[in-house]
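1. coords below, sequence missing:
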């Protein structure tokens, strides 16, 4: 099977490599010349324009988008005039599910199939495979099956058609919200052990113990164990945690659906808090304690 990969950043390029290993023909495009050159070094066939990508594939074509959520509409606007009846577009990035529903309806009007595919696996997916949550028409998913089976950890696991348009990206959104909460719990637990200095706990050792037989074992714990073994004091890492936006979307959905999600919400708030270098909140709290109770204030240097 052949496929056009739009977006040759690290994840898109790795997905293209895995597909090629599985015997599929992949033609790649990225607006950044350096990304195209890096992919071409590995033998990936590349083109320098979307028109060239569409022309390089035999209809009915499959175009897989690995572009930022904010670039999907512009990419579709440029791509759709190049496509025809029966062609397929797969959004494998982290788009909002409602945007995916809107895009699917628009593509359907033009006779083009649109699938939303929540994709997890990060930089490890090239070797370990990707977790794929696909939303859209069942017949289109069936047609895409050979590619999904190649990208997944195994043909019979790690991927699935989870529902209609939007369902794939909704499932991935919730997946990322859960990830926020799990990461926060690990971080808080290891911080607690690090603070108990009189016990001299080796955090990497504890993590390695928990990797086997423990109910808290997970791939995230494996990554924590590696990070703590390589850099026990986490020197050189700033206490600043970014977010992809999917945690925010998850919290917003929880509010809209009246589903309490305190752990995910708190973990998102902690990420926002990590970015405050000179917290107005904390300074006002200190001022209030001084005003009502006469408590001392630590003066800024």
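-> Good, I have the coordinates. Predicted model, so just to flag it, every value in this text is computed and none were measured.

2. use CA for all of it now, contacts and neighbours both
-> OK.

3. can you give me the helices in the stretch 1-150 of the chain?
-> Per DSSP state H, counting those that start in this stretch, the stretch 1-150 of the chain carries helices over the ranges 10-21, 33-41, 50-56, 72-79, 97-109, 125-128, 138-151.

4. List the buried residues of the longest helix along the chain.
-> Longest helix of the chain, by residue count under DSSP state H: helix 167-195. The neighbour-count check on helix 167-195 (16 or more other C-alpha atoms under 10 Å) flags 167-182, 184, 186, 190, 194 as buried.

5. Check stretch 19-27 too.
-> For stretch 19-27, a neighbour-count test (16+ other C-alpha under 10 Å) marks 19-20, 24-27 as buried.

6. Please apply the same query to stretch 211-226.
-> Neighbour-count burial for stretch 211-226 flags 211, 221, 224-225 (criterion: 16+ other C-alpha under 10 Å).

7. Tell me which entries of the residues you listed lie within helices.
-> Secondary structure from DSSP H places 221, 224-225 of the buried residues of stretch 211-226 in helices.

8. Can you add distance to residue 238 and give these back as TSV?
-> TSV is the format used below for these (distance: C-alpha to C-alpha, whole Å):
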residue	distance to residue 238
221	20
224	16
225	19
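
9. Out of those residues, which is nearest to residue 47?
-> Comparing these against residue 47 with C-alpha to C-alpha places residue 224 closest, at 39.1 Å.

10. Just give the closest residue to that closest one, not the sequence neighbours.
-> residue 207 (7.3 Å; C-alpha to C-alpha, 6 or more residues apart in numbering).

11. hmm, back to that, with residue 201 as the reference, name the closest of the helices of the stretch 1-150 of the chain.
-> Between residue 201 and those, the tightest spacing by C-alpha to C-alpha is seen for helix 125-128, at 31.8 Å.

12. for residue 181, what are its contacts?
-> Contacts for residue 181 (C-alpha atoms under 8 Å, 6 or more residues apart in numbering) come out as 263-264, 266-267.

13. And the helices in the stretch 201-301 of the chain, which stretches?
-> Secondary structure of the stretch 201-301 of the chain, counting by DSSP H, counting those that start in this stretch: helices at 203-210, 219-230, 246-256, 262-273, 280-293.

14. Okay, one more to line up with it:
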């Protein structure tokens, strides 16, 4: 079933999603800030181009960019139109947003989208939350976006459930990435393993840790076996923090995800203030070696 959809946000994710939808026979009317990427020059023009009842899918950064766009669309759309938020919005905002839109006669559903820059070729994981009738209406779009084998889709629950499970997904991703990272450092630091990249490559077949993340790590090591071209600095998208917060709210222990999030924080410190305190205390109570900041050399206390 071919559909028409307005897609707002044509960056790395949204642009590839638009291309995949078109490849599958859907009509996409795209709007973005950059003129070379968009089909229309404004949101009013986007709404005018779409046939009612309209479906508008947002792929924007969470927070103000999404909130401001929805606010503008609310004044432009008509009763019965559907807004889908496919960005990484915090799930707690979804129900309030859905209630506000309902007062204007507009439907709302949330969609967690995973797949990164490889989604156009391989398909995306789509995790949606919303009312049955809204989800059914958007299902042809989701079917086009997921992998060709039909997997990778779940209607997780009511409004907010799609973003909640995507948040948990990203928290799990943090933990998996951190485990691979620690394994790499341990093998590289030993005098036992001669071929660290080859070891990771061997794990891609027949082992219980084989995964797409492992495939991506092997790809990165093929390009730069000792990762000399990279800094050991990692940002977080915010969803790791939300996952840890949700674990606290529900009294669910999540030590792996929490530790992985804190490891990203540590990566941003050129010289850890906390470890300076540890060094100072060890020097005070035991006269242990202290590394001087100006020389990097340790002196015996």
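-> Thanks, I have the structure now. Keep in mind that what you see is a predicted model, and the values were worked out from it rather than measured.

15. ranking the helices of the stretch 1-150 of the first structure by burial, who's on top?
-> helix 10-21 (a mean of 21; mean count of other C-alpha atoms under 10 Å).

16. these two touch, right, residue 292 of the second structure and residue 299?
-> Yes - the pair residue 292 of the second structure / residue 299 is scored as a contact, 7.4 Å apart, by C-alpha atoms under 8 Å.

17. Can you lay out the contacts of residue 181 of the first structure as TSV showing neighbour count and distance to residue 159 of the first structure?
-> Below are the contacts of residue 181 of the first structure laid out as TSV (neighbours: other C-alpha atoms under 10 Å; distance: C-alpha to C-alpha, whole Å):
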residue	neighbour count	distance to residue 159 of the first structure
263	16	27
264	24	24
266	15	30
267	21	27
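
18. Just name the closest of those residues to residue 162 of the first structure, please.
-> Nearest to residue 162 of the first structure among these: residue 264, at 22.5 Å, using C-alpha to C-alpha.

19. Now do the nearest residue to that closest one once chain neighbours are set aside against residue 22 of the first structure, distance only.
-> Once flanking residues are discounted, residue 264 of the first structure sits nearest to residue 181: 4.9 Å by C-alpha to C-alpha, 6+ apart. As for residue 181 of the first structure, its distance to residue 22 of the first structure is 35 Å (criterion: C-alpha to C-alpha, to the nearest Å).

20. Nearest to residue 72 of the first structure, out of the helices of the stretch 201-301 of the first structure?
-> Closest to residue 72 of the first structure of the helices of the stretch 201-301 of the first structure, according to C-alpha to C-alpha: helix 246-256, at 15.8 Å.

21. if you line the two up, which stretch of the second structure does the closest one fall on?
-> Mapped onto the second structure using TM-score structural alignment, helix 246-256 of the first structure covers residues 239-249.

22. May I see the buried residues of that stretch?
-> For stretch 239-249 of the second structure, a neighbour-count test (16+ other C-alpha under 10 Å) marks 239-244, 246-247 as buried.

23. want to throw those into JSON lines with distance to residue 144 of the second structure?
-> Below are these laid out as JSON lines (distance: C-alpha to C-alpha, whole Å):
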{"residue": "239", "distance to residue 144 of the second structure": "26"}
{"residue": "240", "distance to residue 144 of the second structure": "28"}
{"residue": "241", "distance to residue 144 of the second structure": "31"}
{"residue": "242", "distance to residue 144 of the second structure": "29"}
{"residue": "243", "distance to residue 144 of the second structure": "29"}
{"residue": "244", "distance to residue 144 of the second structure": "32"}
{"residue": "246", "distance to residue 144 of the second structure": "31"}
{"residue": "247", "distance to residue 144 of the second structure": "33"}
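
24. Now for the counterpart of residue 203 of the first structure in the second structure: which residues touch it?
-> The alignment partner of residue 203 of the first structure in the second structure, by TM-score structural alignment, is residue 196. Residues near residue 196 of the second structure by C-alpha under 8 Å, 6+ apart: 184, 187-188.

25. switch the cut-off to 7 Å
-> 187-188 (C-alpha atoms under 7 Å, 6 or more residues apart in numbering).

26. Pull up the gap between it and residue 212 of the second structure, please.
-> Separation of residue 196 of the second structure from residue 212 of the second structure (C-alpha to C-alpha) stands at 18 Å.

27. Need the counterpart of residue 191 of the first structure in the second structure.
-> Taking TM-score structural alignment, the alignment pairs residue 191 of the first structure with residue 185 from the second structure.

28. Residue 226 of the second structure versus that match, what's the distance?
-> Residue 185 of the second structure is 10 Å from residue 226 of the second structure, where distance means C-alpha to C-alpha.

29. The residue lying closest to residue 97 of the first structure once chain neighbours are set aside: how many residues sit nearby?
-> Excluding the flanking residues, the one nearest residue 97 of the first structure by C-alpha to C-alpha, 6+ apart is residue 166, at 4.5 Å. Neighbour count of residue 166 of the first structure, defined by other C-alpha atoms under 10 Å: 26.

30. Pretty sure residue 166 of the first structure sits against residue 96.
-> No - the criterion here is C-alpha atoms under 7 Å, and residue 166 of the first structure misses it with residue 96 at 8.1 Å.

31. which residues of the second structure does the longest strand belonging to the first structure align to?
-> Ordering each strand of the first structure by length in residues (DSSP state E) puts strand 113-120 first. Residues 107-114 of the second structure are the counterpart of strand 113-120 of the first structure, counting by TM-score structural alignment.

32. Might you calculate how far that stretch sits from the centre of the chain?
-> Distance of stretch 107-114 of the second structure from the chain centroid (C-alpha atoms, centre = their mean, to the nearest Å) equals 13 Å.

33. on average, how far is it from the matching bit in the first structure?
-> Taken over the aligned residues, the distance from stretch 107-114 of the second structure to the first structure averages 0.4 Å (mean C-alpha distance after the TM-score superposition for the first structure).
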